[in-house]
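>>> Compute the structure for the input listed below.
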Amino acid sequence: MSPAVDEELLDDADDLAAADPAGVLRALATAGAQVRESVTRSEEAGVRRVADDDRPRSVVVASLGGSAMVADVLALHDGAGAPVPVTVQRAAPLPGWVGPLDLVVAVSLSGRAQGPLQLAAEAGRRGARLLTVGAPDSPLADVCARARGVHVPVERGSLSRRASSRTGLWTLLVPVLRAAHALGLVDVPDPVLARVADRLDAEAEGCRPSSESFVNPAKVLAVQLGGSVPVVLGDGAVTGVAATRAAAMLARTARTPAVRGTLPDDASDVVATFDGPFTAGPDRDLFADPFLDGPGAPKLRLLLLRGPGIDPEGGPVDADDLARVELADRVQQLAEGVGVDVSEVVAEPGHPLEQLAGLVARTDFAATYLAIGLGLDPGLSPHVADLRDAR
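The predicted structure follows:
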């Protein structure tokens, strides 16, 4: 039986607030403010000091859980032609080659996550440069101080009481991007961050709780995803990072397991699911009434995250962009041809970080509305809490 989303609940702002005791929706709406505040905090902490010496030989980024996307975004913007390699490391030990010539970045909102904490401590022992982002007066801040690194403090009180790093992504990400920009590893100047903040504000306005379901794109997406088995697919590098984040948010926030992938590498894996047990098939009964016949079994739904479309009058078309659009169109046609429902979120044009911000905000809100519509607390999973207490 497929669980049904309570659409009436999603249309009542008071009921939404009561069903969200941790204030996840409110915290997500602060994403733009997080960007602006983090620019200031980074400057006050002296984050540019990581660029005082020569450019590092390599950068190792340690982040996991709700902050895992920090490493993914830095690796995305680093790219194949970057001056130094960026390595993502989730847990100790550090690679054997890391030493005084390298920069280690460790991110943990609480400042207590074992993976980043252990990697930061090991970096300090090896004499590597160290940048940490997390709570002040935390073990991570202490490790950074002893290693004479740069620590950017994050006050958890400005975020949701229980939603943790899931809703504090931009607080954690911006200091790392500003340091990477100072080192010449990424091109994310302050004007870009200002536009990112504006785009996050615009998404928060469009996806606000008081906006009715039929005009609120995040609520529409939540209703579509309800009772489905989502396959989240990005059509390129930027949308692929957004797909990873969306799948994680669906799992942690809405307790809905989701497969995710990125084109072109994962095209075969995704389309192979189209003739599997969760596909309704082209001969499904379009007139079935869920109220009279009862809800059916969960069905596959393709959530396609796409980059900006190609304007035929916008000048020369990049061959890679054209191939990206054509492949995504083909996957969508295959899905629809066998009765797989498709939801599509298209990024607005702009800097890649702006595109990513809009996609992440939309799917973050959708996952939260989905949780609430299914009668779940979006801020706390009792099983995750039990697992954390057992460690």
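
>>> C-alpha from now on. contacts and neighbour counts both.
OK.

>>> The stretch 51-200 of the chain: helices as residue ranges?
68-78, 114-126, 139-146, 169-182, 190-206 (DSSP state H, counting those that start in this stretch).

>>> Quick one, which of those gets closest to Leu25.
helix 190-206 (9.2 Å; C-alpha to C-alpha).

>>> So which bits of that closest one are buried?
Going by neighbour count (16 or more other C-alpha atoms under 10 Å), the buried part of helix 190-206 is 192-193, 195-204, 206.

>>> so what's the residue most central in space within the chain up against?
Centroid check for the chain by C-alpha atoms, centre = their mean gives Arg245 as the closest residue, at 3.2 Å. By C-alpha atoms under 8 Å, 6 or more residues apart in numbering, Arg245 lies in contact with Met69, Val360.

>>> Likewise for Leu200?
Counted by C-alpha under 8 Å, 6+ apart, Leu200 has contacts Ala29, Ala31, Gly32, Ala357, Gly358, Ala361.

>>> next up, for comparison:
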Amino acid sequence: MSNGYDPLAVAFYDIAHEGAQVRAIAGAIEASVKPQHDEFGAEIPGLASLAGVRARSIVVLCADNLSYRCAQLAASLIQPLPVALVITETIPGYLGALDVLIVVSEKGEDAAISRAISQSVSRGITTVLVCPGDCPMVSDAPRGTIIVPHLPNALGPSPTRSVVSVLAVLELADLDPLLVVQKLTDWAEEIDKELASCSPERDETVNPARELAVITGSLVHCSDSVPGVALASLASTLWAMRGRVSASLSLAELAGASRYYQGPHRDIFYDPLLDGDGSVGLPLKPIVWCAVDADVPGLPGAIAVTSVSNSVPVSVLRLLARAFAATVFFSTE
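This next block holds a predicted model:
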């Protein structure tokens, strides 16, 4: 720390708001249970208006790779899906008034996406927009677009907000809005607990995010469950965006590929960085998300990131918060 400025605390500030982002979504649902009207008397559409809607399909239009991975994780956490779900980077030609469109973007400005939103609303398609607050994409959105709130004091990406926004729409298809509000509020409390344990004020011995940040080698995020594989892919993307190169595979795929990570050298003086021959030089370090046990059979050296349940959304959302928090420590650990 210098002159009272702690770069770790500053970097952690936005990530620490992930629980609050979920609370903001819950608050938006609750506020829209009673219809709101603008100055002209027209009803302002809100998230609660999606309750019980039996859409032909829900289409999630993703403007970037991070948003795509978030949508995949959300889809993996609702099984069976209450309605047909399509995750795409281009709008399907069949999209019409019987469908719901969710636009997810970490970019504040995208002319093509803004045009797609305008065309969707003009065709009578229920359209939900998840993007950074107070940006051109929001200001360009036509009347009738349901805007998911974004905390004004938080900057940068919010993967939890993107995941939970999609989850909320899927949950509203089957549940009473106030039940969804309570569920999201409970999730937010658990995410806050996870982030408190990952605070920069806690050292490596009691900080699960710091434990992840110090892992070195050929990092491969993996899992043997559908939500775990989706989380592994999202974690890999988040880490790469913060300078930590890694990949993601299912455990089955990793088992088939593991022989390529075994160097042929037995010389105790062999240095993979100086004497590399084209094979993978750094030792394989699998990070197994949503593991059921601290030990992963048949995978020596694996780091097991355990959860209470790999199918209950709140358990996976806590691990997502941990994966995101780890990125704060990459440049310092």
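
>>> okay if I get the buried residues of helix 190-206 of structure 1 as a markdown table plus distance to Arg284 of structure 1?
Compiled in a markdown table, the buried residues of helix 190-206 of structure 1 are given as follows (distance: C-alpha to C-alpha, whole Å):
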| residue | distance to Arg284 of structure 1 |
| --- | --- |
| Val192 | 47 |
| Leu193 | 47 |
| Arg195 | 45 |
| Val196 | 43 |
| Ala197 | 44 |
| Asp198 | 43 |
| Arg199 | 40 |
| Leu200 | 39 |
| Asp201 | 41 |
| Ala202 | 39 |
| Glu203 | 35 |
| Ala204 | 37 |
| Gly206 | 34 |
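
>>> For those residues, which two are the farthest from each other?
Val192 and Gly206 (21.2 Å).

>>> about what we covered before: closest one to Ser42 of structure 1 out of the buried residues of helix 190-206 of structure 1, please.
Nearest member of the buried residues of helix 190-206 of structure 1 to Ser42 of structure 1, counting by C-alpha to C-alpha, is Leu193, at 12.7 Å.

>>> Translate that closest one into the numbering of structure 2.
Taking TM-score structural alignment for the superposition, Leu193 of structure 1 sits opposite Leu184 in structure 2.

>>> Not counting its neighbours along the chain, what's nearest its match?
Ala26 (5.9 Å; C-alpha to C-alpha, 6 or more residues apart in numbering).

>>> repeat for Thr273 of structure 1
Nearest to Thr273 of structure 1 is Thr279, by C-alpha to C-alpha, 6+ apart, at 7.8 Å.

>>> Tally up the residues packed near the counterpart of that neighbour in structure 2, please.
Residue pairing (TM-score structural alignment): Thr279 of structure 1 is matched to Gln262 of structure 2. By other C-alpha atoms under 10 Å, 14 other residues sit near Gln262 of structure 2.

>>> next one: the one 5 residues further on
Asp267 of structure 2 has 7 neighbouring residues, counting by other C-alpha under 10 Å.

>>> do Gly96 of structure 2 as well
17.

>>> ditto for the one 3 residues further on
A count of nearby residues for Asp99 of structure 2, using other C-alpha under 10 Å, gives 19.

>>> counterpart of it in structure 1?
In structure 1, Asp99 of structure 2 lands on Asp102 (TM-score structural alignment).

>>> Surely that match is in contact with Asp54?
No. Asp102 of structure 1 is not in contact with Asp54 according to C-alpha atoms under 8 Å; the separation is 10.2 Å.

>>> Name the residues contacting each of the two.
In contact with both Asp102 of structure 1 and Asp54: no residue, using C-alpha under 8 Å, 6+ apart.

>>> just to revisit the earlier point, nearest to Val107 of structure 1, of the buried residues of helix 190-206 of structure 1?
For those, the minimum distance to Val107 of structure 1 (C-alpha to C-alpha) is 19.4 Å, reached by Leu193.

>>> My read is that that closest one contacts Val35, right?
Yes. Using C-alpha under 8 Å, Leu193 of structure 1 is in contact with Val35, at 7.0 Å.

>>> So in structure 2, which strand runs the longest?
strand 284-291 (DSSP state E).

>>> and Met69 of structure 1, what does it touch?
Here Met69 of structure 1 is in contact with Ser63, Leu169, Val241, Arg245 (C-alpha under 8 Å, 6+ apart).

>>> Looking at the residues you listed, which two lie furthest apart in space?
Top of the distance list for the contacts of Met69 of structure 1 (C-alpha to C-alpha): Ser63 and Val241, 14.5 Å.

>>> Neighbour count for these two, which is higher?
Ser63 (28 against 23).

>>> Map Ala304 of structure 2 across to structure 1 for me.
Aligned partner of Ala304 of structure 2 by TM-score structural alignment: Glu344.

>>> Can you name the residues that contact that match?
Leu303, Leu304, Leu305, Arg306.

>>> can we see that at 7 Å?
Counting by C-alpha atoms under 7 Å, 6 or more residues apart in numbering, Glu344 of structure 1 touches Leu303, Leu304, Leu305.

>>> Using the three-state scheme, assign it.
In three-state terms, and counting by DSSP: H, G, I helix; E, B strand; the rest coil, Glu344 of structure 1 is strand.

>>> Distance check, it against Arg49 of structure 1.
With distances taken as C-alpha to C-alpha, to the nearest Å, Glu344 of structure 1 is found 42 Å from Arg49 of structure 1.

>>> before we move on, what about Arg208 of structure 1?
39 Å.

>>> Same question for Thr30 of structure 1.
Distance from Thr30 of structure 1 to Arg49 of structure 1, by C-alpha to C-alpha: 28 Å.

>>> How about Ser110 of structure 1?
23 Å.

>>> Run a quick neighbour tally on Ala371 of structure 1.
Ala371 of structure 1 has 26 nearby residues by other C-alpha under 10 Å.

>>> Fine by me, thanks again.
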